[in-house]
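Participant: let me see the structure of the following:
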Amino acid sequence: MGSKLSGKDLIKLGFPQNNTVNIALGQIHRYRKREKKERILLEAKEVLQKPDSFLGDGIWGKVAEGLIKPVEVRMQQLRNTRAPFTIFGENEIDELAKRQLYDALKLPVAVKGALMPDAHGGYGLPIGGVLATDNAVIPYGVGVDIGCRMSLSIFDIPGSYIKGKSFQLRNMLSEHTKFGMNETHKIKNDHAIFECAAFREIPLLKSLRDKAYRQLGSSGGGNHFVEFGIVHLQTCKPEWNLRPGEYLAILSHSGSRGLGANIAKHYTYLATKQCPLPRQVQHLAWLDLNTHDGQEYWIAMNLAGDYAKACHDDIHRRLAKALGKRPVVTIENHHNFAWEEVVDGKKVVVHRKGATPAAEGVLGIIPGSMTAPGFIVEGKGNPYSLQSASHGAGRRLSRGACKNSITKSDLTKTLDMYGVELIGGAVDEAPMAYKDIHKVINLQEELVRVLGQFTPKIVRMDKG
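Facilitator: Purely as a prediction, here's the structure:
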């Protein structure tokens, strides 16, 4: 069996007596341990003789890289000075979030940064943090929920429709949305994403494909939601074929489910091994995009982002079918992702962890809370924010603080006051947990222009 294969066997084949042997044993143990030793040794010999032919291979690519140009592993030191940065709404942001950004700006790969007015502390980069890096991607700069995003469907149905149909709409949300770890749809919809080559060629993704298939069209726990509400359009784009006014809409917030979480965990582990950092910034370990693992993470991250979009598309398709209407406008955006962009004339990797892309003319949604409006926005392309905006109102209270200070009765009274129905949900997502969205939007007038608002009316969340 492959698990009995030893380093001596590889050295006998001609492998150099260095870390390449350990890499090869690690890959074999992880992905090929059930196969016969003889077969693995035949493949290993082929890799040794023609390593160029195996670059990029899901199993042997990392070994081939070690034979041609091993990844240099050395303790990284922070710079004494920070890369340039701008903070928007500084007085609304806690000190932990600022400190986390300051640490990130001292990384040797940091080029420029920004902090959005909804920012609060996180792991690695703060939530609401934006960081441009030189040819490096930081898994925790993207976040655990890769491709977490907003999606808004607007229907050519008057907003007043919701008053007489709230019972039916509530039932639609109960029947056609699934949340949390255990709920999945009985009838699955096929999607082209499952034919993606990465699901076949990258062993980690191959092992996650079935779970991703089961979870398609479901939403996570925490602050993820699907809502029926009323959109008030102040300004309409010509291609929308709508007039300013009030319309029925569906807004959803969720990410890449177990697929993204497992990708984040796996590649964060690899990053910490390849890029040792001082303890206080170890969550900011990066992968060089010129390495096998860096390229593989980039492929996996993009797949997770596409999968998150596929989940939202499935959610909206199911609800639109139940409504018997097709949306006339769809607006959507990621907010936990990394993009290759040009900043100050240089190609860099821009991480937006809990931040909305806001290049000139780019549309996005910035939600408030269960009782506060969300905003449909158009980016202004501000270079100081690295063409970014906030991803929401931002937390004012931690989940623990909510559980200690807010009762279920407090939550119910607040929802009744605003005429909002809630299915599921918990006190740690109570409206009182969040900053004032109106203040947060006013603090980024330089970053986005407001085209309209979404007011939640029937909200579905995980049971909590």
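
Participant: CA only for contacts and neighbour counts going forward, please
Facilitator: OK.

Participant: beyond the lengthiest helix in the chain, next helix or strand please.
Facilitator: Ranked by residue count, the top helix of the chain under DSSP state H comes out as helix 292-323. Once the chain leaves helix 292-323, the next helix or strand it forms, by DSSP states H and E, is strand 329-334.

Participant: for the next helix or strand after that following strand, name the packing helices and strands.
Facilitator: Moving toward the C-terminus from strand 329-334, the next helix or strand (DSSP H and E) is strand 336-343. Applying 3 or more C-alpha pairs under 8 Å, 6 or more residues apart in numbering; DSSP states H and E, one finds that strand 336-343 contacts helix 139-142, strand 346-353.

Participant: please generate a structure for the following sequence too, so the two can be compared:
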Amino acid sequence: MPRLQLTGKELRAIGYPQGPVISLAMNIMEKNFRHLAKTDALEILSSILQSPNQYAHDGVLNKIAEALLPKPKAGGDELPLAEKGIDFNVFGAGGIEQGALHQMYTATKLPVAVAGALMPDAHHGYGLPIGGVLATENAVIPYGVGVDIGCRMCLSIFDINPKELADREHFFTRELNEATLFGSGSTFQKAADHEVMYRKEFDELGLLKGLQDRAWKQLGSSGSGNHFVEWGIVEIKEKDQVLGVEAGTYVGLLSHSGSRALGANVANHYTKVAKEKRRLPGDAVNLAWLSLDEQEGVEYWMAMNLAGDYASACHHVIHEKIAKQLGRKPLKMVENHHNFAWKENREGKEVIVHRKGATPAGKDVLGIIPGSMAAPGFVVKGKGEMSSVNSASHGAGRKMSRTAALKTVTHKELNEVLAKQGVKLLGGGLDEAPFAYKDIHEVMKAQSSLVETVGVFFPKIVKMDGAQPKRWKKKNRDENSRDLLMGE
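Facilitator: Reported below is the predicted structural model:
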């Protein structure tokens, strides 16, 4: 059997920074995984790059993770946290794990924190919990946004009889398979075109310039984990003036993905910078911030916004490809980020609102809150509730870690629930089974004061990453931790 051989060029192509970490990673992989297929080895390296913290205790891969993690500056005083954090509201408290609550309590002790809230789908993450909302004064926290900057939902509503999803299932399946690529390292041989790739930020920031070629090759791709593109049935019981679609039943195309390697590299780079500038104690170390008055903060803000626009462009490329094949334009497109930071006004003052796995829910702001591959999603309109910092959940939220799902859920159980709901699954795995998620109806009930439902989406043909989880992904994982790429 041929032995594994990697090149620096291959590692740089998946986003590894130029430097000693490339040689280190090549040596460790070639020594310890000598008989592994190159594609699997690169997938492992890509996962470490995106989520180095999750490999800090791996007896083999920890050296690569350590080389990727930011090194705090020697010397300098550690910044203290407030003894008591600012008050924050918790929605659906009965279904939220203690780890997420603890992370939120820590975040509210930051000296820059001014408001916060925890959504009913919240669970443990890095920095802010997933489902955490934090408003700060003139400061942005890279891990308060998350690794997958601009991860978002996009729904196109087509005036097509839903009966066609069954009658022409082969056609709709083929369009999903041909419209996008899944997998953490996936790239197109022929790049799509979009105005976002000509943005001046690629020339103005050295970090972005080095990421532009790969971003172009990934434009219109969808990633892995809980990212998906799916066909479904949209039900609108009565016309809402903001949504602007007549009551009826329609075909919907729904996608969920983020900014791919571009966003991950921006997040990791500026988290390192933030940690070097501001040393924080223990549990707060991943909440290091950048001031918007300093050059690094301005750079991150530019890069974050570009990554968010790039994520949006990825969705638009997919939806436009499929609309062209359908030969029609959607009646309505609804979309929203749920990993981002916004400048917003609160009590007459500008604040930076971080929503890490949370949907913007300002007054009459439209958004999409998905359930799972076999549970409905909801098209919602925000009520502008100040107590939630104008936010709502970004989905049902996990109640079971990926490792736990792989250990407890069977293919028979998954197939039975898919059949019961009339869902065809393309790709996907047991770690994304509906049983791993909270009851979306309970989540929606817990946030009835935050959003109004204006439409319901029922998945019917679901396309996800078809790669099977590897054993190395489960090894030495903390059961309470979540995959950064998938949840943040």
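
Participant: still on that earlier bit, give me the mean distance between the longest helix of the first structure and the second structure.
Facilitator: Overlaying the second structure shows helix 292-323 of the first structure at a mean distance of 0.5 Å from the equivalent residues (mean C-alpha distance after the TM-score superposition for the first structure).

Participant: which residues in the second structure does that helix align to?
Facilitator: Residues 295-326 of the second structure are where helix 292-323 of the first structure lands when matched by TM-score structural alignment.

Participant: what residues of the longest helix of the first structure count as buried?
Facilitator: 292-298, 300-320, 322 (16 or more other C-alpha atoms under 10 Å).

Participant: same question, stretch 159-173 of the first structure
Facilitator: For stretch 159-173 of the first structure, a neighbour-count test (16+ other C-alpha under 10 Å) marks 159, 162, 169, 170, 172, 173 as buried.

Participant: and the aligned partner of residue 254 of the second structure in the first structure, which of the three is it?
Facilitator: In the first structure, residue 254 of the second structure lines up with residue 251, judged by TM-score structural alignment. With DSSP: H, G, I helix; E, B strand; the rest coil as the basis, residue 251 of the first structure sits in strand.

Participant: residue contacts, residue 251 of the first structure?
Facilitator: Residues near residue 251 of the first structure by C-alpha atoms under 8 Å, 6 or more residues apart in numbering: 150, 151, 152, 153, 225, 226, 227, 228, 229.

Participant: the third one and residue 248 touch, don't they?
Facilitator: By that I understand residue 152 of the first structure. No - the pair residue 152 of the first structure / residue 248 is not scored as a contact, 10.6 Å apart, by C-alpha atoms under 8 Å.

Participant: higher neighbour count, those two?
Facilitator: Taking other C-alpha atoms under 10 Å, residue 152 of the first structure and residue 248 do not tie; residue 152 has more neighbours (26 against 22).

Participant: the more buried one and residue 336 of the first structure: what is the separation?
Facilitator: 17 Å (C-alpha to C-alpha, to the nearest Å).

Participant: likewise for residue 347 of the first structure?
Facilitator: Distance of residue 347 of the first structure to residue 336 of the first structure, given as C-alpha to C-alpha: 20 Å.

Participant: out of those two, which sits in the busier spot?
Facilitator: Neighbours per residue (other C-alpha under 10 Å) separate residue 347 of the first structure from residue 336, with residue 336 holding more: 26 against 14.

Participant: quick check: buried residues in stretch 411-430 of the second structure?
Facilitator: Across stretch 411-430 of the second structure, burial judged by 16+ other C-alpha under 10 Å covers 414, 417, 418, 421, 423, 424, 425, 426, 428, 429, 430.

Participant: inside helices: which ones of those?
Facilitator: Per DSSP H, those map to helices at 414, 417, 418, 421.

Participant: which position in the first structure aligns with the third one?
Facilitator: Read that as residue 418 of the second structure. In the first structure, the residue matched to residue 418 of the second structure (TM-score structural alignment) is residue 415.

Participant: how far apart are the longest strand seen in the second structure and its match in the first structure?
Facilitator: Identified as the longest strand of the second structure according to DSSP state E is strand 451-463. Strand 451-463 of the second structure differs from its equivalent in the first structure by a mean of 0.3 Å after superposition (mean C-alpha distance after the TM-score superposition for the first structure).

Participant: surely residue 226 of the second structure and residue 466 touch.
Facilitator: No - at 11.3 Å, residue 226 of the second structure does not count as touching residue 466 under the criterion of C-alpha under 8 Å.

Participant: any idea how far the counterpart of residue 376 of the first structure in the second structure lies from residue 240 of the second structure?
Facilitator: Matched by TM-score structural alignment, residue 376 of the first structure corresponds to residue 379 in the second structure. According to C-alpha to C-alpha, residue 379 of the second structure stands 11 Å off from residue 240 of the second structure.

Participant: which ones are touching the residue mapped onto residue 237 of the second structure from the first structure?
Facilitator: In the first structure, residue 237 of the second structure lines up with residue 234, judged by TM-score structural alignment. Residues near residue 234 of the first structure by C-alpha under 8 Å, 6+ apart: 244, 245, 451, 452.

Participant: could you find the closest non-adjacent residue to the first one?
Facilitator: If the residues on either side of it in the chain are set aside, residue 244 of the first structure comes closest to residue 233, at 4.9 Å by C-alpha to C-alpha, 6 or more residues apart in numbering.

Participant: kindly report the same for residue 123 of the second structure.
Facilitator: Closest residue to residue 123 of the second structure apart from its sequence neighbours, by C-alpha to C-alpha, 6+ apart: residue 100 at 5.0 Å.

Participant: residue 408 of the second structure: neighbouring residues, count only.
Facilitator: 12.

Participant: what's the counterpart of it in the first structure?
Facilitator: So, by TM-score structural alignment, residue 408 of the second structure is matched to residue 405.

Participant: over to residue 210 of the second structure?
Facilitator: Per TM-score structural alignment, residue 210 of the second structure is aligned with residue 207.

Participant: buried ones in the strand or helix carrying that match?
Facilitator: Assigned by DSSP H and E, residue 207 of the first structure belongs to helix 203-215. The neighbour-count check on helix 203-215 of the first structure (16+ other C-alpha under 10 Å) flags 204, 205, 208, 209, 212, 213, 214, 215 as buried.

Participant: sweet, I'm off.
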